[in-house]
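Chemist: Coordinates for the following, if possible.
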Amino acid sequence: MSEPTDTPCPVPASITAAWIGLMRAQRIVLAAIEADLKAAGLPPLGWYDVLLELARAPEGRLRPFEIEKRTLLTQYNLSRLIDRLEGKGLVQKELSGEDGRGRWVVITQDGRAMQARMWTVYSRALSDHVGRKLDASSADALAGLLAKLTD
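Modeler: Below you'll find the model as predicted:
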């Protein structure tokens, strides 16, 4: 059995530069999109992500663990967000008919309307903060490269 060494695994400078660029770009673009939503008097992007997944789901409903898997939200943050969405009338919770213990999160008509309002601003923000900087060919190439990281 070999003993661990204190020597770190060498990482090529190009990999480090790619990682730093990815993190900076994500932070800058996300902050700009969040600012655009806020300026329009709309809630944060996390609300859109949950509403979109519910709108896409059969019968407009998912279990909380399904929403968690489809978004980047942690269970704790998602629970609080669902409570806020419910408080605004954008979703409602329903008991599961299967066992009575589980819950469904169901999008309401107001939730669908909010998701559509948010998309109007969000899509414009994507065009402004990404589309103006990348032509279609560059965007396709970037999407292909990023897909390699998620496989």
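
Chemist: Only C-alpha atoms from now on, for both contacts and neighbour counts.
Modeler: Will do.

Chemist: burial count for Glu66?
Modeler: 14 (other CA atoms under 10 Å).

Chemist: now the other sequence, so there's something to compare against:
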Amino acid sequence: MGHPRWLSEEESRAWHAFLAAGALLNRRLDQQLKDEVGLSHLQYEILVRLSAEPGHEMRMTELADSLFNTKSGLTYQITQLEKAGLVQRRACTWDVRGVKAVLTDAGQEMLKRAAPGHVATVRELLIDVLTPEQLIALADGLGEASRRMCDGNASGPR
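Modeler: Here you go, the predicted structure:
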């Protein structure tokens, strides 16, 4: 297997900054959404994904993939959103095994209520803290890492 390529001081600094910022940002976004509208960050993202689709619906497997979540984790969240009347499940007309999640009118209203506070918090904690150059570097670097992981080529050059 060879010897590991240990992280340099600068690489380690970047890795730890990424871990801390990601965890803190998710925690703060989760808290803001729970305090203001009673949703978790993941539940908010489910509503966002559904609202962007034609007919405000998606197959559960596609929704889980778009959120980088497990099917069982998504099923739990959809159940919670369904109990709140924000989404409903519907059988897929073209696949008897398929189930779609559908955004309800109440779900659309919830998203309209939640979005302004969410965007303000994202701006406060991340967007407005970085320079335009840092935002571009962040989007480019994390976009490339995400693309490689989704393509199954995460190891990259050695």
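
Chemist: At the geometric centre of structure 2, which residue sits there?
Modeler: Nearest to the mean C-alpha position of structure 2, by CA atoms, centre = their mean, lies Leu67 at 5.0 Å.

Chemist: That residue corresponds to which position in structure 1?
Modeler: Aligned counterpart of Leu67 of structure 2 in structure 1: Thr71 (TM-score structural alignment).

Chemist: Quick check: closest non-adjacent residue to that match.
Modeler: Of all residues not flanking Thr71 of structure 1 in the chain, Asp49 sits nearest, at 6.6 Å (CA to CA, 6 or more residues apart in numbering).

Chemist: What is the burial count for that neighbour?
Modeler: Asp49 of structure 1, neighbours per other CA under 10 Å, totals 17.

Chemist: do Leu78 of structure 1 as well
Modeler: By the criterion of other CA under 10 Å, Leu78 of structure 1 has 20 neighbours.

Chemist: swap in Val87 of structure 2?
Modeler: 25.

Chemist: Counterpart of it over in structure 1?
Modeler: Matched to structure 1 by TM-score structural alignment, Val87 of structure 2 sits across from Val91.

Chemist: for that match, what are its contacts?
Modeler: 82, 85, 105-108, 111 (CA atoms under 8 Å, 6 or more residues apart in numbering).

Chemist: Try it again at 6 Å.
Modeler: Contacts for Val91 of structure 1 (CA atoms under 6 Å, 6 or more residues apart in numbering) come out as 85, 106-108.

Chemist: about what we covered before: relative to Leu86 of structure 2, how far out is the residue nearest to the centre of structure 2?
Modeler: 18 Å (CA to CA, to the nearest Å).

Chemist: do Ala23 of structure 2 as well
Modeler: For Ala23 of structure 2, the distance to Leu86 of structure 2 - CA to CA - is 27 Å.
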